[in-house]
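Novice: I would like to see how this sequence folds:
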Amino acid sequence: MTAQVNRHTFDEVMVPNYAPAAFIPVSGKGSRLWDQGGNEYIDFASGIAVTSLGHLHPELTAVLHEQVDRLWHLSNTFTNEPALRLARRLTESTFAEKVFFSNSGAEANEAALKLARRYAFDHFGGDKTGIVSCKQAFHGRTLFTVSVGGQPKYTEGFAPLPGNLNHIEFNNLAAAEAAINDGTCAVIVEPVQGEGGVLPATPEYLKKLRELCDKHNALLIFDEVQIGVGRSGSLFAYMHYGVTPDILTSAKALGNGMPIGAMLTTSKIAASFVVGTHGSTYGGNPLACTVADKVIEIINTPEVLQGVHKRHQWLKEGLERINAKYGVFKDVRGMGLLMGAELQGELQGKAKDFVNAGARHGLVVLVAGTNIVRLAPSLVIPETDLQEGLKRLEAVTAELLEKAKAAKEAQPA
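Specialist: As a prediction, the model looks like this:
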């Protein structure tokens, strides 16, 4: 008999590094979720930009079931057909010539950063080890990637941290010029900062990074873990910007919920990862690769990618309508279907309240810090679901403003 579990079970048995919602989703279809009590939610989060083709997509479910009946796992003393098919699809669809598979975005970034240092060691000697990244960046939770990410709150209490890292202001050309030099082995950047506030890079900034990396023989790494695989409206955001990195990392939407990450690069750079230099027990798992191959096949089509631009417009117009009525957003920004609404006035600093109130209104949203409501719906969300989600977001906004007003009036004069 299956044991009954609820939200209190989390507090009893799980390490307390998360603070999950009070409700527990148990099923999903498309852009809707249902919890243990049968309550329905519009999903504007996609598991933090993961389920970009929605929940229980029939084509993904079908190929997964087929692979489940064939082969689940092989060690890396072998390879497997799904991994090779996915690698070929990725190399045929991007600048890359070689692919390394991992289980997550953090592992893909770890591999990218290790490869950059190894490549510099092979070609320029042991002194070229500097890594330049951006303040407020997020590249994962391993000790290396969390140190490279420019958010001190995530490294507090974990010292000593890996060294020779330099964090510069995002979108600041002068800061980049001052920081990148002949001792730099790599520059890593998110084309759109996700956790840092849903901030798109300017084209000039990414072009300057490319120019400086070329000048100083450094590798340019694009972390597209969150914005990649169609969310920008291009298969990968580098295509939108017209700036090609040396290494690109992908995860999240790549598996639509199956754990998989990928590091893409050129043959010349990949050559530094000789046998034994890096590895992953589960990286390239046949189940995950089977699903990811179908994900890329579906998303890398004019229908889906053009649909992202259309849905972006619907979402942006909806947020602007809410703002015209309530005046709560200082800025609405983002790219494709990764959008951020910066709060102001009575609701400034209360992004988490939108998450909590959203649950009461049947809406799942995200935050990016304390002052940004982050939205990342499915790339194929039906217009009816998107508009219903916006309707619920407006109800959330009205409720929070009413509560803020009541709290203000209750304060002693």
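Novice: alpha carbons only for contacts and neighbour counts from here, please
Specialist: OK.
Novice: which parts of stretch 268-277 are buried?
Specialist: 269-270, 272-273 (16 or more other CA atoms under 10 Å).
Novice: can you check stretch 131-149 too?
Specialist: Counting neighbours by 16+ other CA under 10 Å, stretch 131-149 gives 131-141, 143-149 as buried.
Novice: Likewise for stretch 46-63?
Specialist: 46-57, 60.
Novice: give me the element residue 131 is part of.
Specialist: strand 130-134 (DSSP states H and E).
Novice: any residues touching that strand, and which ones?
Specialist: Applying CA atoms under 8 Å, 6 or more residues apart in numbering, the contact partners of strand 130-134 are 148-150, 164-170, 179-180, 183-189.
Novice: now those residues: which count as buried?
Specialist: Here, 16+ other CA under 10 Å leaves 148-150, 165-168, 170, 179-180, 183-189 buried among those.
Novice: What count of nearby residues applies to the residue nearest to residue 104 when sequence neighbours are not counted?
Specialist: Nearest in space to residue 104, with sequence neighbours left out and distances taken as CA to CA, 6 or more residues apart in numbering, is residue 261 at 4.4 Å. Counted with other CA atoms under 10 Å, the neighbours of residue 261 add up to 28.
Novice: swap in the one 3 residues further on?
Specialist: Burial measure for residue 264: 27 neighbouring residues, criterion other CA under 10 Å.
Novice: Just the buried positions in whichever strand or helix holds residue 352, please.
Specialist: In this structure, residue 352 sits in helix 351-360 according to DSSP H and E. Using 16+ other CA under 10 Å as the test for burial, helix 351-360 gives 351-359.
Novice: Show me how far the strand holding residue 131 is from its chain's centre.
Specialist: 19 Å (CA atoms, centre = their mean, to the nearest Å).
Novice: before we move on, what about stretch 371-385?
Specialist: Counting by CA atoms, centre = their mean, stretch 371-385 comes out at 14 Å from the chain centroid.
Novice: Any buried residues in that stretch, and which?
Specialist: For stretch 371-385, using 16+ other CA under 10 Å, the buried residues are 371-381, 385.
Novice: and which of these is nearest to residue 36?
Specialist: Nearest to residue 36 among the buried residues of stretch 371-385, counting by CA to CA, is residue 385 at 21.2 Å.
Novice: what separates that closest one from residue 21, distance-wise?
Specialist: For residue 385, the distance to residue 21 equals 22 Å [CA to CA, to the nearest Å].
Novice: about what we covered before: the helix or strand following the strand holding residue 131 - contacts with which helices or strands?
Specialist: Sequence-wise, the next helix or strand downstream of strand 130-134 (DSSP H and E) is helix 143-148. Contacts defined by 3 or more CA pairs under 8 Å, 6 or more residues apart in numbering; DSSP states H and E place helix 143-148 against helix 105-124, strand 130-134, strand 165-168.
Novice: run this one through as well so I can compare:
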Amino acid sequence: MIAPILPTYNRAPLTFTSGEGSWLVEADGRRFLDLGAGIAVNALGHAHPALVAALTGQANALWHVSNLYNIPAQQRLAEMLVDKTFADTVFFTNSGTESCELAVKMARKYWYDKGQPDRTGIITYSNSFHGRSSAGIAAAGSEKMTKGFGPLLPGFIHLEFGDLTATEAAMDDSVAAVLIEPIQGEGGIRSVSDDDLRALRALCDTHGVLLILDEVQCGMGRTGKLFAHEWAGVTPNIMMVAKGIGGGFPLGAVLATEDAASGMTAGTHGSTYGGNPLACAVGAKVMEIIADEVFLAEVGRKAGLFRQKLEGLVASHPEVFEEVRGAGLMLGLKCKVANSDLVKAGFDQGLLTVPAADNVIRLLPALNIPDADIGAAVDKLDAAARQF
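Specialist: Model prediction:
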């Protein structure tokens, strides 16, 4: 007999009832150090007092009116994002999947309005993850994502991750955009080098192709800059954002230049809940905290401390771990034992990590994780590794 909740997740046997900072409390009272942060969502940890105040303050005033009317919190958050990024305009969504849908529509509508309606191809890369909508799974293209869900949305050109030669060869008059994650999350914490990201931007410029960056997981301060592409000194035409922008409240966004967004006129897209007062009140407080240069510098310092300790952990357990991957506080441990077994061993130590492809476990702590909790996390990983 089917469960009341559709069984699409293989859930761990854990039920959390409360949380504070980087810690969660299980129904039986056990405390777990959370290095998953709801898959990079709880960027400021659990029950951050400033976010609680922002949410409850807005909840006591107004929850929802729809996008038929002006929403002050939405306007404020959009202005903050425009001020701090390459973007000229923002559309708010409820998730990264919805952001992918709009990014694809925006790129294709751009060329349609330029008089090139056949320019619909979007180059994507192996092991990518762009959500689980029809556009998202078609963009990823892997059998794991697409099997049984055909016919797939056409128009995606799948190339090997990091293959610039193949990317250049694929550039023709049918290509509308390139879509890529600066750091793959689900794909195993695989990074595009700064040099390659600059080369990709140059290729897009040479061929007049739009560059779409998926910063759903690697954005919002996770690498020590507000967005990961800033390390390479490049800017996209369109960018997908979600996860950390809401600090735990469902919120996403698509950021774009005025030119890239030129096809998206009144009636071309919409969202009933997107940019609602509750989400945007929380998102504005998240931006206020994370976009601060002092805060971002502290993320970088914590990341350096964490990585140093993790490199020592790998050296201590060469039969368990292969390498440390990633940037900032978006880190991965490439495992020699099954990553799923290591995640379960972490449960025994009161530690939460997130599995990914390529036999990697993801370490995605709150950006404000205390130094003491970083030390405790590595101690727990060490104890988990000793089980092997």
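Novice: Residue 254 is in contact with the residue nearest to residue 104 of structure 1, correct?
Specialist: Yes. Using CA atoms under 8 Å, residue 261 of structure 1 is in contact with residue 254, at 7.2 Å.
Novice: circling back: average offset between the strand holding residue 131 of structure 1 and structure 2?
Specialist: Strand 130-134 of structure 1, aligned to structure 2 and superposed, deviates on average by 0.5 Å (mean CA distance after the TM-score superposition for structure 1).
Novice: quick check: that strand aligns to which part of structure 2?
Specialist: Structural correspondence for strand 130-134 of structure 1: residues 121-125 of structure 2, per TM-score structural alignment.
Novice: Where does the longest helix anywhere in structure 2 end up in structure 1?
Specialist: Across structure 2, the longest stretch assigned as helix under DSSP state H is helix 293-316. Helix 293-316 of structure 2 corresponds to residues 302-325 in structure 1, going by TM-score structural alignment.
Novice: hey, where'd the helices end up in the stretch 201-350 of structure 1?
Specialist: Secondary structure of the stretch 201-350 of structure 1 (DSSP state H, counting those that start in this stretch): helices at 203-215, 237-241, 267-270, 286-299, 302-326.
Novice: Give me whichever of these is most buried.
Specialist: Among the helices of the stretch 201-350 of structure 1, the stretch with the highest mean neighbour count (mean count of other CA atoms under 10 Å) is helix 286-299, at a mean of 23.
Novice: picking up where we left off before, can you put the buried residues of stretch 268-277 of structure 1 in a markdown table and add distance to residue 87 of structure 1?
Specialist: Below are those laid out as a markdown table (distance: CA to CA, whole Å):
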| residue | distance to residue 87 of structure 1 |
| --- | --- |
| 269 | 16 |
| 270 | 14 |
| 272 | 18 |
| 273 | 17 |
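Novice: out of those residues, who's nearest residue 364 of structure 1?
Specialist: Distances from residue 364 of structure 1 to those, taken by CA to CA, are shortest for residue 270, at 39.9 Å.
Novice: Not counting sequence-adjacent ones, nearest residue to the corresponding residue of structure 2 for the closest one?
Specialist: Using TM-score structural alignment, the equivalent of residue 270 of structure 1 in structure 2 is residue 261. The shortest distance from residue 261 of structure 2 to any non-neighbouring residue, by CA to CA, 6+ apart, is to residue 106 (6.3 Å).
Novice: which position in structure 2 aligns with residue 164 of structure 1?
Specialist: By TM-score structural alignment, residue 164 of structure 1 lines up with residue 155.
Novice: What is the neighbour count of the residue nearest to its match when sequence neighbours are not counted?
Specialist: Leaving aside its chain neighbours, residue 155 of structure 2 sits nearest to residue 121 (4.7 Å; criterion: CA to CA, 6+ apart). By the criterion of other CA under 10 Å, residue 121 of structure 2 has 22 neighbours.
Novice: how much space between residue 121 of structure 2 and residue 145 of structure 2?
Specialist: 20 Å.
Novice: ok, whatever residue of structure 2 lines up with residue 85 of structure 1 - how many residues close by?
Specialist: The equivalent of residue 85 of structure 1 in structure 2 is residue 76 (alignment by TM-score structural alignment). For residue 76 of structure 2, the neighbour count with other CA under 10 Å is 14.
Novice: what sits against the nearest residue to residue 128 of structure 2 once chain neighbours are set aside?
Specialist: Closest residue to residue 128 of structure 2 apart from its sequence neighbours, by CA to CA, 6+ apart: residue 140 at 5.3 Å. The contact partners of residue 140 of structure 2, by CA under 8 Å, 6+ apart, come to 124-130, 158.
Novice: How much space separates residue 40 of structure 1 from residue 19 of structure 1?
Specialist: 21 Å.
Novice: More neighbours: which of those two?
Specialist: Under the neighbour definition other CA under 10 Å, residue 40 of structure 1 and residue 19 were set side by side, and residue 40 has more, 18 against 8.
Novice: Map the more buried one onto structure 2.
Specialist: Match for residue 40 of structure 1 (TM-score structural alignment): residue 31.
Novice: so how far is residue 298 of structure 2 from its match?
Specialist: Counting by CA to CA, the gap from residue 31 of structure 2 to residue 298 of structure 2 is 26 Å.
Novice: Check residue 189 of structure 2 too.
Specialist: 22 Å.
Novice: Tell me who's in contact with the corresponding residue of structure 1 for residue 355 of structure 2.
Specialist: In structure 1, the residue paired with residue 355 of structure 2 is residue 367, using TM-score structural alignment. Contact partners of residue 367 of structure 1, counting by CA under 8 Å, 6+ apart, are 351-352, 355, 373-374.
Novice: and which of the residues you listed is nearest to residue 335 of structure 1?
Specialist: For these, the nearest to residue 335 of structure 1 is residue 374 (11.7 Å; CA to CA).
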